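[1] sequence and predicted model, in that order:
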Amino acid sequence: MSQHHDDVATSTPTATVRTPTSEAERSREARRVIGATFLGTTIEWYDFFLYAASAALIFGPQFFPSDDPTASQLGAFATFAFGIIARPVGGILAGHFGDRIGRKRMLVLSLYLMGGATVLIGLIPTYESIGMWAPALLTVLRLIQGLGVGAEWGGAVTMAIEHAPAGKRSLYGAAPTMGLPAGLMLANLMLIILMAATGPAFLEWGWRIAFVVSFLLVVVGIWARRRLGESPLFEESVKNEPAKVPFLEVFKRFTPQLLLTIFVAGVPSILSYIVLTWALSYGTAQIGYSQTSLLWIGIACCVLQIIMLPLLAQRADRTGLTRMAVLGAVLMAATALLFFPLFNTGNIWLAALATILAHASTSFAWSVVPPILTQAFPANIRYSGISMAYQFGAIAGGGFAPLIATSLIAQTGSSWSVALYVVFAALVMLACTLVLSRFRTHRDYADHV
């Protein structure tokens, strides 16, 4: 039987996995998958962005004290980047076992890793208390966070889209993607509430509460995921013998697709991290905005993206993935050029407009990244392929975006250097999208390119 037969729309139940047998049962299971993947990715990204915001606002003086504020901030952002570096490792490991023993088990494990590391971060003493052990422990736990989130997104997208009916793959893929803005919104809301509730004590100990309460969220997420059945396409791929070492199979047989999807998946996160993470530090230190105001702007961006993603995904299911991705790349380049002239005015309303426009432009790309990645790899190596593309893209894209932006400002003294960096990245994504569209897709996706 051919390798691509695993992408047929039906599957045969196995003795070890509960599989819906009727149309009504399959519909109920699909709804559960949508809910569980959205909830799980929301929790993962809450933890991830909570760290990102804390790196921008808190961790510099707490864990990397220095007479030079820029050096202190670079130390905090470096640990943020270390978490990004760990993500491909988590993706490869989870993809290997997810393609061999099942998607569901790896998605549960990812929540354990991320939740445990996040709670422990909230309990680490500062540099003042334990010296170099503080940044060392913070870095280790950040690496564990990276492993957890690396295992998460590829599996959640694979699970959601493999349960999707024909013609709705972008829409189903939007469910775990919506977890990203939802997690960011939840993290920002938590920080705002704690700032108000703890006052001056927020920088000393109030921020820790946001990390510790992650335990409760993880418990809910694990409960939701344990109720799911396995992916029907995974069952079919197992029956036809899984790849022995899935990530090596991706490298050997799908190298062009992997390289192209890395840029397609990685570039949108550059603008996201620039305007919603790095701009927290830049806006407060260089322009003079209040932290709370910028966090509220971030929340508004998240609400807008949660609304936009399913609408754009539905549109992409009807008009094609490539067209929507190209439009996203063009809009990201345009809004990157608009962002700093508006943001640098010192007017909070213009800063809000700049941030909302820039972040909204990424929604056009994010609405089709999941199905574009999914169609690039067959089911027996799909978890691995998607995870590698997305996580290596995160390194090339968003992971180093705050560090690159901080360095560009320090070297050039101009925010235009950061804008041009984003424009160049968007043009690279546009080119990769067009090249990728020329590859033969799997037959159940061929009419959605």
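    Received the coordinates, thanks. None of these values were measured; they are calculated from a predicted model.

[2] every contact and neighbour count from this point should use C-alpha atoms.
    Noted.

[3] go ahead and flag the most central residue of the chain.
    Leu180 (5.8 Å; C-alpha atoms, centre = their mean).

[4] next up, identify which helix or strand that one is on.
    Secondary structure from DSSP states H and E places Leu180 in helix 169-198.

[5] now stretch 406-419, how far from the centre of its chain.
    Relative to its parent chain, stretch 406-419 has a centroid offset of 25 Å by C-alpha atoms, centre = their mean, to the nearest Å.

[6] still on that earlier bit, flag every buried residue along the helix holding Leu180.
    169-192, 194-195 (16 or more other C-alpha atoms under 10 Å).

[7] ok, and what's touching stretch 276-288?
    52-53, 56-57, 289-291, 294-295, 298, 344, 346, 355, 401-402, 405-406 (C-alpha atoms under 8 Å, 6 or more residues apart in numbering).

[8] so where does the closest residue to Phe64 other than its chain neighbours fall, helix or strand?
    Nearest residue to Phe64, sequence neighbours excluded (C-alpha to C-alpha, 6 or more residues apart in numbering): Ser72, at 5.3 Å. Here Ser72, judged by DSSP H and E, is contained in helix 69-100.

[9] ok, structure two:
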Amino acid sequence: MTEATPAPDQGRLRRVLFSGLLGGVIEYYDFLLYGTVSALVFNRLFFAGLSPAVATFASFTTFAVGYFARPAGGLIFGHLGDRYGRKVMLLASMVLMGVASTLIGVLPTYASAGSWAPIMLVLLRLCQGIAVGGEWGGSTLLAAEHAPPARRGLLTGIVQLGGPVGSILSTAVLALVSLMPDEDFLTWGWRIPFLISAVLLALGLFVRSRVVESQVFLDSRAGAEHRRAPLIELLRRPVQLLRACFFVFGATVTQALTSAFMVSYATGVGVGRTDILIGQVFNGTGAAVAMLVATALSDRIGRRRTLIGAALLLAAVAYPVFAMIGTGDPVLLWVALGVFAGPPLGALLAPSAALLAESFDTSVRYTGVSAGYQVAAVLGGGLAPLIGVGLLSLAGGSPVLVAVYMAVACLASAVAVWSAKETKGRDLAASEATPEPVPAARG
């Protein structure tokens, strides 16, 4: 069914898109910054006394904690967002992320606080995970519910640019401070990118406060009795929820392997810190460009064709990416991340936002999108660096098993999308995803 709605107010739509983009930049700047710093700094400052390998594993474990918290954030913010609106929950998620990240920038290290230092680090990482769990689904839905159906893929894709732009921004800031002498960088330089979060938070709250609630949500709340427990409604359709998780599974695995895990792996084969950070900038840039192309394409040929093609391409480049990184040549690392990995990753991630939004009814959409994406983030992104370290050790330092893991994850996404119906042009106000009520038994 296609949507026949009046053209949206263009000023309102621009505010929604800019708010979503900026919110994504802030959330992923903070969230992904932690991943890079965990490989460069936290293993040395917060887990002192451990062997280098154990310290790196412990640092990646705190990185994974943020991913494990994301489904909880998705369920909390999703439930409240489906009942009370998208806007207020997006303001709350932004505050939580900004405050947690700023506090990481002033944390004492193990040398001065002992075991309290990693405990506080883990607690703040939990807050980051909960915040991201609420942000992605809410900003995606607000854009999707304001966008005209013919451009819904592209416009939700613009909001998804917040991820790579946030990654580029965090990497660029970290690259600048990493030019300091090692002693200064480890003493106080690494704190600067986290403290910048306070400035980003103030800007984000100003922009987001001017956004209005979506009319699709307001009509849904006014026209029908509001469901008390959106998650219970979703659990009545477990196949739909499980399929939604795998739409983005390959993207979350790849994103973690080419960020946090890649930093540790590339450092181990002799690539310098600055060269690694430059490679991450190329990766984010390639993903951002591909996001716009792929989302626009999904509005023309459909979500399924675009996403299946991206997943298959990403599976095909898995081994070349890690083989090039494994040479220790910085130029090959830049090509691997910017040309081979970044574009298909962006092409798989961005159109998934529209597909997820179009797969759920309004009354459970925030919960469904958030739960689907964030569970994938845990099973994929959260565990990927730990699994990558284990597979690398199992293969004696060869990246072949890591590449196989990435390829299998992308193929799982391709199968999940293939098994779904095409949703391009769906009327978001309709209840197409809701199963028909079971007729009462005749007595």
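    Sure thing, it's come through. Just so it is clear, the model here is predicted, and its values are computed rather than measured.

[10] re earlier: what subset of the contacts of stretch 276-288 of the first structure is buried?
    Buried, going by 16+ other C-alpha under 10 Å: 52-53, 56-57, 289, 291, 294-295, 298, 344, 355, 401-402, 405-406, out of those.

[11] looking at the residues you listed, which is nearest Ile34 of the first structure?
    Gly298 (24.6 Å; C-alpha to C-alpha).

[12] which residue packs closest to that closest one, ignoring adjacent ones?
    Leu276 (6.1 Å).

[13] same check on Ala256 of the second structure?
    Nearest one to Ala256 of the second structure, counting by C-alpha to C-alpha, 6+ apart, is Gly381 at 5.0 Å.

[14] what about the alignment partner in the first structure of the one you found, how many residues nearby?
    Matched across to the first structure, Gly381 of the second structure falls on Gly398, judged by TM-score structural alignment. Residues lying near Gly398 of the first structure (other C-alpha atoms under 10 Å) number 24.

[15] pretty sure Gly398 of the first structure contacts Ser269?
    Yes - when contacts are counted by C-alpha atoms under 8 Å, Gly398 of the first structure is listed as touching Ser269 (4.7 Å).

[16] now Val250 of the first structure. Nearest residue, chain neighbours left out?
    Nearest one to Val250 of the first structure, counting by C-alpha to C-alpha, 6+ apart, is Gly385 at 6.1 Å.

[17] okay, and that neighbour sits in which element?
    Using DSSP H and E, Gly385 of the first structure falls in helix 382-396.

[18] average offset of that helix relative to the second structure?
    The superposed helix 382-396 of the first structure is, by mean C-alpha distance after the TM-score superposition for the first structure, a mean 0.4 Å from where its aligned residues fall in the second structure.

[19] tell me what that helix is packed against?
    helix 69-100, helix 133-162, helix 246-253, helix 255-273, helix 369-375 (3 or more C-alpha pairs under 8 Å, 6 or more residues apart in numbering; DSSP states H and E).

[20] ok, the aligned partner of Arg44 of the second structure in the first structure - how many residues close by?
    Superposed on the first structure with TM-score structural alignment, Arg44 of the second structure falls opposite Pro61. Per other C-alpha under 10 Å, the neighbour tally for Pro61 of the first structure reads 20.

[21] wait, which of the helices and strands packed on helix 382-396 of the first structure is closest to Val238 of the first structure?
    Here helix 69-100 is closest among these (C-alpha to C-alpha), at 7.1 Å.

[22] would you check the span in the second structure matched by the very next helix or strand once past that closest one?
    Counting by DSSP H and E, the next helix or strand C-terminal to helix 69-100 of the first structure is helix 103-121. Mapped onto the second structure using TM-score structural alignment, helix 103-121 of the first structure covers residues 86-104.

[23] by how much does the matching stretch deviate from the first structure on average?
    Using mean C-alpha distance after the TM-score superposition for the first structure, the mean distance for stretch 86-104 of the second structure is 0.5 Å.

[24] next, the buried residues of that stretch.
    Going by neighbour count (16+ other C-alpha under 10 Å), the buried part of stretch 86-104 of the second structure is 86-91, 93-104.

[25] equivalent analysis for stretch 119-135 of the second structure, please.
    For stretch 119-135 of the second structure, the buried set under the neighbour-count rule, 16+ other C-alpha under 10 Å, comprises 120-135.

[26] what's in contact with that stretch?
    23-24, 27-28, 30-31, 62-63, 65-78, 89-90, 93-94, 96-97, 100-101, 103-104, 107, 370, 374.

[27] selecting buried members of those in ChimeraX, what would you type?
    Remark: buried members of the contacts of stretch 119-135 of the second structure, expressed as a ChimeraX selection using 16+ other C-alpha under 10 Å:
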select :23,24,27,28,30,31,62,63,65,66,67,68,69,70,71,72,73,74,75,76,77,78,89,90,93,94,96,97,100,101,103,104,107,370,374
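
[28] about what we covered before: just confirm the residue nearest to Ala256 of the second structure is within a helix.
    Yes - note on Gly381 of the second structure: a helix contains this position according to DSSP: H, G, I helix; E, B strand; the rest coil.

[29] next up, the contacts around the match of Gly381 of the second structure.
    Gly398 of the first structure neighbours (C-alpha under 8 Å, 6+ apart): 266-274.

[30] ok, 6 Å please
    269-270, 273 (C-alpha atoms under 6 Å, 6 or more residues apart in numbering).
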